[in-house]
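**Student:** after the sequence you'll find the predicted model.
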Amino acid sequence: MTVQGLFSGRANAAAQISAVPRVAIVGRGFSGMMTAIALMKTVRTPFHLQLFDPNSSVSGGQALASARASTILNTRVRDLSVAVGDSDDFNDWLCSNAAFRAAVPAAIPGFRQIFVPKEIFSDYVYQRFSEALAARRDITVQVCNDPVVAIRRSHGNRFLLESANPANPLFDTVILATGYGLSDPHAEEPDVSPIRAQRLVARPHAVLLGSGIRVVDQLLQLRDSGYAGQVTIISRHGFLPQSHTPNSADPVFPAEALPEGLPDIMRFIRQACREAEEQGRSWQSVMNGLRKHARSLWRSLPARDKHQFNRHLRAIYDSHRNRLPEAMHLRLQRELAEGRTVLRRGRAGRRGLSGLFFTPAGSSAEEVLHAERIIDCRCQAPDLSAPLMQSLFSAGLAMPDELSLGLAVTARGEPFLEDGSTVAGLFAVGPLGLGSLPDIDLVPEIVSQAYAAAERIGECFYPQVKAV
């Protein structure tokens, strides 16, 4: 089935089906599409799937669909497979694409080590979704563009999703895949006349807010579009992404038992990085190896240490975890060395008639950065005050994690409550669980979690469908 199959009569007829389990996925970014693929490949009984998202088109993820998303993804092809147990699936898909092979001949016979444009990965994800749907004639899929504002328990332990459509049916299973919110793409310019702003700025000057990969993407996109003005990057902690190695760094990590306590763990990791470089490896290989231990380390930390990590260390950890392709990092370093781009550490405040109010780190004095354009590239945590989240909390269906970064979830995405119990039929897949599961914003971890959730859903559905 093709992409258009989602909107076919087959999908529209699904509203009449009540004899099979009904599954709702809230969000059609990468987490949502990946969960849909996992369900279709794992749950071997008929079901109806409804995808809720206010965006009118299916995409490969918020980070992929955004205008400020990476032109080149920062993860190698070998780590982007959506097929569990087959790390070569994306590489095989690229190898079967004649146009791509012709455009990147130097990588033949394989592309596992390269970085690809976001559009390529999005096409791959959506084709795998379409193929999975085409292979399941016993599944119906429906798309709803109304935003979900609340989720409530109804009779028979089913869920009611409240949206602009009052006729929404009840669902047996609901999967939240809303990711982590991005700033409003329509709020990049201050609410003043751009002509007035340009008159008050002596020379072309753009201010970028953020410290992650998105801010580097935006900088390079500005340059590639011909922008020659000064650029200032405002970063709360003053860190920017580090570089990947030219070739993939195989994960390594010391075999001895890890210490307890955040300060000792940090010293242990720094020492492991120094030893790796002395032995001819790279610190990147240690960071890659750390991922296998991240969850157990996180669980072992007391709440006090988790808060301390989030306040003081997460920024530097993310700058070493979410790395740039080497070519992009070299361009960034050249920008900084030549002074065309300046990195300033501090807090961004309100916007004025001609720029941005800014408080430098270590100072209480506010200054104005005059600029004709201000672009917010920061990635925001989920808004726990949003009506959808508040409906979950008030109904006792979920609770915030210890850091209030999102929902408290298990490894397979089941929200858990104060007493450790979980709510049957409710899942949160992807970055919504970042406060509970470090690195759940990375593709391999989202793929694993999506399949784990799908397996659990299949276990719950089988006796129900058998009875029907």
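**Tutor:** Received it, and whenever you're ready, just let me know what you need.

**Student:** CA atoms for contacts and neighbours, from now on please.
**Tutor:** Noted.

**Student:** which stretches of this structure form strands?
**Tutor:** Across the chain, reading from the start of the chain, the strands by DSSP state E fall at 22-26, 47-52, 139-144, 150-153, 159-162, 170-171, 173-176, 205-209, 230-235, 341-351, 355-360, 367-370, 373-376, 426-428.

**Student:** ranking those strands by burial, who's on top?
**Tutor:** Comparing the strands of the chain by mean neighbour count (mean count of other Cα atoms under 10 Å), strand 426-428 ranks first with a mean of 26.

**Student:** comparison target, given below:
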Amino acid sequence: MRNLVADGEVEVRPTRVVVVGGGAAGVITAAHLLRAADPAHPVDVRVVEKDAAMGPGLAYRTRHPLHTLNNFAGRLSAVEGDPDHLLRWCAERGLPVEPTTFLQREVYGRYLAGVLDDAPTPAGSMLRRDRGEVVDVRQDEDGLTVLLADGRELPGDTVVLALGNPPPRRQAEYERWGDRYQPDPWAESPTGSGEPAREVLLVGTGLTMVDVVARMHEASPGTRFTAVSRHGLLPTAHKRGSARLHDTFHPGVGSLDTLIERVRTRVREVEDVGGDWRDVVDSVRACANDLWAGLSRADQDWFVRNVARHWEVARHRMSPEMAAYVDRLRESGTLRVAQVGEVDPAAFDRIVNCTGPAPVPTRGWSRLVDTLLDRGALRGHRLGLGLALDPLGRVVDAEGRTNPRLYAVGAARRGTEWEVAAVPDLRQQAARLATHLRATQGLTGRGTRSDQVRPA
């Protein structure tokens, strides 16, 4: 492609962006990069994923009928600025989906794959998919080189780490129970082999636990479950109703104590006139990252230690159908909820780790993360929840230097922001990144002569 500029005619090549990870974060990012491109600002997007399918990721492969999305379909468009994109996709395929439907996760996985398949590709741009495991990202004079386990090398002007969620946190105190302990509920069937377990201990009381109970109870209806956590709190339930945000409350930036008091006051005001606390939580969630950025370091530390679990319980809710199912299990005595320390692990035939994903900088789950941490190209955020990043999502290395070519989206942003991994967060991150890269394209390859470009 050729482009006329003020100082004469030069050949322009697309900006090369390598997206590491083909799950939800990766495909949403790739789609927004293509949507932001045009013939004057072309992009060459390569998505690298070690699994065969791109889009579904681990969360959206399950086919269990109770494994639905944990939010209304009307809120889960993957395209920023197009809130009805998911609803149209379903309608075009004859799926009876309303804005308030809690869609099957397997269906949503197919939708995410379709987001990438249907992404517009402007003249001069391209989309490529590579299957393989990324094990390193190195700086060179032309930009960055992405190294795969099979020896391939992929050049990029920009690399986006869309790594997804690691497996659950290690629970060393349960490992001494040997084969009775399942450290990752999704790595294999948590029911184990041989006779069904009579008593199962589930470590964690969040949404992962709820999913595991549904799967194990279906396979072994006679099994009894005990779920434990530090607080012994279950997720709350969605209320069936409109998917529209009913409250536009913004508590304003302030100290954590001030924000908590303002939210509590707003909840009382809303409930006094017949409203619902969920609307207040959803309105706060919509501005949560602004509020997080306005907190002092001390307040952020306090939130993580003392408030975060209560926020997660109110923020991450079960569908009404799943909540009713859990209620039935508890009423029948099939499921009991307790705090850690109230039960003896020795009394259980099986122990399953349902604590949710470990932080991205945890060692041992990703060869790429381990390599970059070892070399000092990455470092963990001070809160230990994600990677150290600047406000644009660019990686900060062990020496405190920002890499202008290496970005992160999704769970790796936790700490820099608070709400980072849900689909609304991913589409906002992707849209901002695409806009930023388009605006800075002159720094990432635009105007480079074709004879200076190493073939991809």
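**Tutor:** Arrived safely. Bear in mind the structure is a predicted one, so any value in this text is a computation, not a measurement.

**Student:** TM-score of the superposed pair?
**Tutor:** Once superposed, chain against chain, the TM-score is 0.82 (TM-score structural alignment, normalised by the length of structure 2); 416 aligned residues with a Cα RMSD of 3.0 Å.

**Student:** out of the strands of structure 1, which comes closest to residue 331 of structure 1?
**Tutor:** strand 341-351 (10.9 Å; Cα to Cα).

**Student:** among the strands of structure 1, which is nearest residue 112 of structure 1?
**Tutor:** For the strands of structure 1, distance to residue 112 of structure 1 was read as Cα to Cα. The smallest value, 29.9 Å, belongs to strand 426-428.

**Student:** the closest one maps to which residues in structure 2?
**Tutor:** Aligned by TM-score structural alignment, strand 426-428 of structure 1 corresponds to residues 406-408 of structure 2.

**Student:** stretch 299-306 of structure 1 now?
**Tutor:** Residue span in structure 2 matched to stretch 299-306 of structure 1, by TM-score structural alignment: 293-300.

**Student:** quick one: end-to-end length of the matching stretch, please.
**Tutor:** 9 Å (Cα to Cα, to the nearest Å).

**Student:** buried stuff in that stretch?
**Tutor:** Across stretch 293-300 of structure 2, burial judged by 16 or more other Cα atoms under 10 Å covers 293-295, 300.

**Student:** now, these that are in helices?
**Tutor:** Secondary-structure check on the buried residues of stretch 293-300 of structure 2 using DSSP state H: residues within helices are 293-294, 300.

**Student:** what ranges do the helices span in the stretch 1-150 of structure 1?
**Tutor:** Counting by DSSP state H, counting those that start in this stretch, the stretch 1-150 of structure 1 has helices at residues 9-12, 30-42, 62-65, 89-95, 98-103, 118-134.

**Student:** mean shift of the second one relative to structure 2?
**Tutor:** Spelled out, that is helix 30-42 of structure 1. Taken over the aligned residues, the distance from helix 30-42 of structure 1 to structure 2 averages 0.8 Å (mean Cα distance after the TM-score superposition for structure 1).

**Student:** likewise the fourth one?
**Tutor:** On the superposed models, the aligned residues of structure 2 are on average 1.3 Å from helix 89-95 of structure 1, with distances taken as mean Cα distance after the TM-score superposition for structure 1.

**Student:** any idea how far that helix is from the chain center?
**Tutor:** 22 Å (Cα atoms, centre = their mean, to the nearest Å).

**Student:** what does it rub up against?
**Tutor:** Contacts of helix 89-95 of structure 1 with the rest of the structure, by Cα atoms under 8 Å, 6 or more residues apart in numbering, involve 77-78, 80-83, 100-101, 109-112, 124.

**Student:** sorry, back to before: how big is the offset of the match of strand 426-428 of structure 1 relative to structure 1?
**Tutor:** With both structures laid over each other, stretch 406-408 of structure 2 and its partner residues in structure 1 are 0.8 Å apart on average (mean Cα distance after the TM-score superposition for structure 1).

**Student:** returning to what we had before: possible to save the helices of the stretch 1-150 of structure 1 as a markdown table with mean neighbour count and distance to residue 291 of structure 1?
**Tutor:** Written out in a markdown table, the entries for those read as follows (neighbours: other Cα atoms under 10 Å; distance: least, Cα to Cα, whole Å):
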| stretch | mean neighbour count | distance to residue 291 of structure 1 |
| --- | --- | --- |
| helix 9-12 | 14 | 40 |
| helix 30-42 | 25 | 19 |
| helix 62-65 | 20 | 21 |
| helix 89-95 | 19 | 22 |
| helix 98-103 | 11 | 31 |
| helix 118-134 | 19 | 23 |
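
**Student:** take those and write them to TSV, including distance to residue 312 of structure 1.
**Tutor:** Rendered in TSV, the data for the helices of the stretch 1-150 of structure 1 read as follows (distance: least, Cα to Cα, whole Å):
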stretch	distance to residue 312 of structure 1
helix 9-12	49
helix 30-42	28
helix 62-65	25
helix 89-95	37
helix 98-103	43
helix 118-134	31
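
**Student:** tell me the angle the lengthiest helix in structure 1 makes with helix 30-42.
**Tutor:** If you go by DSSP H, structure 1 has its longest helix at helix 443-467. For helix 443-467 of structure 1 and helix 30-42, the angle between their directions (axes from the mean of the first three to the mean of the last three Cα atoms, to 10 degrees) works out to 40 degrees.
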